[in-house]
Each structure stands twice: as structure tokens, then as C-alpha cells.
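[1] okay, predicted coordinates and the sequence, questions at the end:
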Amino acid sequence: MLTTQRKSLILDILRRDGQVIAKRVAEEFSLSEDTIRRDLREMAGEGLLRRVHGGALPVSPDLPDLSARRAVASETKQRLGARAAAMVKAGQMIFLDGGTTTAEIARRLPRDIAFTVATHSPTIAAELEHHPTAEVILTGGRLYKHSMVATGAAAMSAIAQLRPDVFFLGVTAAHPVHGLSTGDFEEAAIKRHIARCSVETYVMLTEDKLDRASPCPVLGIGDVSGMVIPEGIGEERLAPYRALNGAILEA
């Protein structure tokens, strides 16, 4: 078996199982464990996976701060934002997570109907300063500056008093096995809490977040009402997600 073939099969296993165990793969391919470990080292060097003792896990995405993320995949985020904003109906309360994609939702919200936007992000609230019909509720708490969102007990208490119709969730990674995840424990807890308080939750995902796993789980793929993703992602790659959640909306 050629090296490129082995590496392709290893990636298939990683997407399917959420992990690669070197000994098991060596037995499956009838190869030495040293050969598989060498492949894993090379693939880790190429940024395709993350080496751990005995095997490998999906890549953990980098966590640049909010100002750095504003310049990443901006056109794609604009399309996702427009698709999500089109879902908003008159009289609804929506909850916008912090982040650059949800900022694009805020910029594209309809201006001819009245609704309420709740958020725990001061930067998201500021986007709506001049919106003519949106009532804005900003919840307080301890500011997590990396993502510019409120976290902690005060934030959870304030959010518990709300019952949003739709929560537009942002995460750093999505994986069929490991679910939706982010890089900070407290922020993950707040995201889960908002989802529990909301009638529906839709997660916004750029393509670079698929098949990855951050350290702090938020929700399973099947725990959200739907996923909003860019168009053009191959069906083979999306199949594991569709098996868990049939509501995949393309923008």
C-alpha cells in the first residue's frame, strides 16, 4: 500500500471514529506499528491531525483573538450571516453569540420588522446601535476578553431570565464524534446554558471548523436544530453530519 493511500485511509478513520489508535490501524493494514507511527508523525507535521500517546486525534484549531479573526474568511461569513438573518421573524427574540460570524448576522438583520436581540457580547450589541427596529438586551457578567463575551455566574443568572426563540451559536470546531466545541471551559458552559434556555439553536460553521475538535465540548451535532454552512462542501464530507442532523442549511 502506498504511503498516500495509507494516509488517506487514516484520515477516513479519524473522521469516522474521532481518533486513530496506531496498534489497531497497524493490525487492520497488516503493517508494523512503527510504520503507522511514522505516518502519524508526518501527518501531524502537515497539520492533518494531532499526535497523542498511542495514536492521534483531530486537529485543535488555533484560537486567535477577536480582532485577528475579523479578517478570516470574511466573504464566507457574510454569506452565513445573511442566511441566518433571513430566518428572523417579526416579534421573535433571538440570542446572538459573540464572534465574527454572528457580527455578520447583526449587520444583516431585517430593518422592516420589529424583534428583540439578546446577547452577552458588548461588541455584538454595539453593531445594533443604529438598527431602527431591534430592541437590544445586553446581559452582564465577567468579560472574557478573548471572545468579548460575558461569562460566569452573573451572566448565567441573567440569561436564565430569557427564553429566546432562536440562539445563533458560534464554536471553534465541529466533529461528528466529538461534537461542537470551543477553547475555553467557561465560554463553553455559557453556550450550553444559552442553548438550554432557547427554543431552537443553529450553529454557524465555516469550512475550516469541520472535522476538528477543541478542548471544551459544547453540544453534540444532533443537539442543535440545524447547521448553517458554506455551499460547495463535498457531500462525502458532510455525510457523517447529515446522519446526525438533517437540518443543514447552505449559504
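    Thanks, I have it. Numbers count the residues shown, from 1 in each chain.
[2] all contacts plus neighbour counts: C-alpha atoms, from now on.
    Fine.
[3] helix, strand, or coil at S157?
    Secondary structure, DSSP: H, G, I helix; E, B strand; the rest coil: S157 is helix.
[4] can you get me a residue count around it?
    Using other C-alpha atoms under 10 Å, S157 is surrounded by 14 other residues.
[5] show me the residues around G99 that make contact.
    By C-alpha atoms under 8 Å, 6 or more residues apart in numbering, the contact list for G99 reads L66, I124, S147, M148, G170.
[6] can you check A173 too?
    S60, P61, L180, S181, T182, K209, L210, D211, R212, A213, S214.
[7] comparison target, given below:
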Amino acid sequence: MLTSQRKALILDRLRRDGQVVAKALADDLSLSEDTIRRDLREMATEKLLKRVHGGALPLSPDLPDFSARQAVSSEEKRRLGAFAARMIEPGQTVFLDGGTTNAEIVRHLPKDLAVTIVTHSPTIASELEHHSAIDVILIGGKLYKHSMVATGAAAMAAIASIRSDIFFLGVTAVHPVRGVSTGDFEEAAIKRHIAQYAAETYVLATADKLDAASPCQILPVTAVSGLIVPADISEESLTPYRNAEVPILPA
């Protein structure tokens, strides 16, 4: 088997199983474990996967700080935000997670839309300054500065008193096996808590977030109501999510 074929197979296995165990793969392919480990080292150098003891995991996305992410407002994010904004109906209570993609939802909301927006992100709340018809509930707590969202016991308690019709969940990675995830344990806990009290939970996923895994799982991918993804994502990329019966909403 050619090196390129082995590497393609490794990527397929990562996508399918969420991990690669070097010994097991070597046995499956009747190859030496050293050969597989060499492939994994090379692929890690090429930033195709993350090497761990005994094998590999999907690549964990880089986590630039909020200011750096805020400066990048891609056309892809704008399309996803516009699509999500159209899902919101008058009279609903909507929980908006923090993040630059969710900020695009606010920017596409009609100024006269009468809804209640709940958020634990002061940056999201500030985006709503000129939406006179929207009631804004800002959840307080300990500020996690990387994502500019409130976490901790005070935030948990306030969230538990609110039942939202729809929650737009911000994530750093989406994987068919490892679920939707983020880079911080406390942030993952607060996101999971919000989802518990929402009737529906949707994830806006840019192309770079698919088939990746961050350290802290928020929810299994099957627990979300749908993935809002760019319309030009290949059908092959979406197949594992469709197989898991996750609704896909192309934007």
C-alpha cells in the first residue's frame, strides 16, 4: 500500500471512529506498528491530525483570542448568521451564545422584530443596542475573557430560570463521533446547561469546524436539533452527520 493510500485511510478512520490506535490499525493492514507511527508523525507535522500516546486524534482547532476572531468576519459566517436570523419568529425567547459567528445572527435581525434575546455574552448584548423592539436579558457571572461569556454558579442559576424556544450554540469543533466541543471545561459546562433548558439547539458550523475535535465535549452531535452549514460543503463531508440522523441546514 502506498504512503498516500495509508494516509487517506488514516484520515477516513479518524473521521469514522474519532481516533486511530496505531497497533490496531497496523494489525488491520498487516503492517508494522513503526510504519503507522511514522505516518502519524508525518501527518501531525502536516497538521492533519493530533498525535497522542498510542495513536492520533482529530486536529484540535486553534483558539485565537476573541479580539482576533472578532476582526475576521467572513462571508461564510455572514451567510450562516443570516440563515439563523430567518429562523427566529416574533414572540420567541432566543438564547444566543457568544462568539463571532453568532454575532452575525444579531446583525441580520430585523430592527422591528419583537423577540426576547437572552445571552451570557456582553458583546452579543451590545450588538442589540439599536434593536428597540427586542427585549434583552443579559446573564451575569464570572467572565471567561477568551470567549467573552459569563460562566460559574451565578450564571448557572440564572439560566436555569429561563426556558428558551431556541438556542444558538457556539462551538469550536464538530465531529460525528466526538460531538460538538470547545476548548474550556467551564465554558463547555455552561453551554451544556443552556441546552438543557432550550426546546431546540442549533449549531452554526463554518467549514473549518467540521471533522475537528476540541478537548471539552459539550454535547453528542446527535443531541443538537440541527447543524447550519455552508451550502457549498461537499456531500461527502456531510455523510457521517446524515448517517447519525443529524438534520443538516445548508445556508
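    Cool, got the structure. On a predicted model such as this, the values are computed, not experimentally measured, just so you know.
[8] for the contacts of A173 of structure 1, which ones persist in structure 2?
    Using both residues aligned by TM-score structural alignment, their matches' C-alpha atoms under 8 Å, structure 2 keeps these contacts from the contacts of A173 of structure 1: S60, P61, L180, S181, T182, K209, L210, D211, R212, A213, S214.
[9] distance of the second one from R70 of structure 1?
    Plainly put, P61 of structure 1 is 16 Å away from R70 of structure 1 if you go by C-alpha to C-alpha, to the nearest Å.
[10] repeat that for the fifth one.
    From T182 of structure 1 across to R70 of structure 1, the span is 17 Å (C-alpha to C-alpha).
[11] export the contacts of G99 of structure 1 to JSON lines and tack on distance to D34 of structure 1 and neighbour count?
    Compiled in JSON lines, the contacts of G99 of structure 1 are given as follows (distance: C-alpha to C-alpha, whole Å; neighbours: other C-alpha atoms under 10 Å):
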{"residue": "L66", "distance to D34 of structure 1": "41", "neighbour count": "16"}
{"residue": "I124", "distance to D34 of structure 1": "50", "neighbour count": "27"}
{"residue": "S147", "distance to D34 of structure 1": "41", "neighbour count": "21"}
{"residue": "M148", "distance to D34 of structure 1": "45", "neighbour count": "18"}
{"residue": "G170", "distance to D34 of structure 1": "39", "neighbour count": "21"}
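[12] mind checking which of those residues land in strands?
    G170 (DSSP state E).
[13] out of the kept ones among the contacts of A173 of structure 1, list just those in strands.
    Going by DSSP E, the strands hold L180, S181, T182 from the kept ones among the contacts of A173 of structure 1.
[14] got a winner among those residues for most neighbours?
    L180 (31 neighbours).
[15] residues touching it, list them.
    Counting by C-alpha under 8 Å, 6+ apart, the residues that L180 of structure 1 touches are V171, T172, A173, A174, A213, P217, V218, L219, G220, I221.
[16] distance of it from A68 of structure 1?
    Taken as C-alpha to C-alpha, the span from L180 of structure 1 to A68 of structure 1 is 22 Å.
[17] where does the helix or strand where R38 of structure 1 lies end up in structure 2?
    For R38 of structure 1, the host element (DSSP states H and E) is helix 33-45. Using TM-score structural alignment, the residues of structure 2 aligned to helix 33-45 of structure 1 are 33-45.
[18] tell me the helix or strand right after the helix or strand containing T76 of structure 1.
    Using DSSP H and E, T76 of structure 1 sits within helix 74-85. Where DSSP H and E defines the elements, the next helix or strand beyond helix 74-85 of structure 1 is strand 93-96.
[19] what does that next one rub up against?
    For strand 93-96 of structure 1, using C-alpha under 8 Å, 6+ apart, the contacting residues are 88, 102, 106, 115-120, 124, 163-169.
[20] so which of the residues you listed sit within strands?
    Going by DSSP E, the strands hold F115, T116, V117, A118, T119, V166, F167, F168, L169 from the contacts of strand 93-96 of structure 1.
[21] gap between the second one and A84 of structure 1?
    Yep, that's T116 of structure 1 we're talking about. 15 Å.
[22] residue boundaries of the helices in structure 1?
    3-17, 22-29, 33-45, 66-69, 74-85, 100-107, 122-127, 153-159, 185-197, 235-244 (DSSP state H).
[23] closest to R51 of structure 1 out of those helices?
    Closest to R51 of structure 1 of these, according to C-alpha to C-alpha: helix 33-45, at 6.2 Å.
[24] returning to that earlier point: ranking the helices of structure 1 by burial, who's on top?
    Stretch with highest mean neighbour count among those: helix 100-107 (a mean of 23; mean count of other C-alpha atoms under 10 Å).
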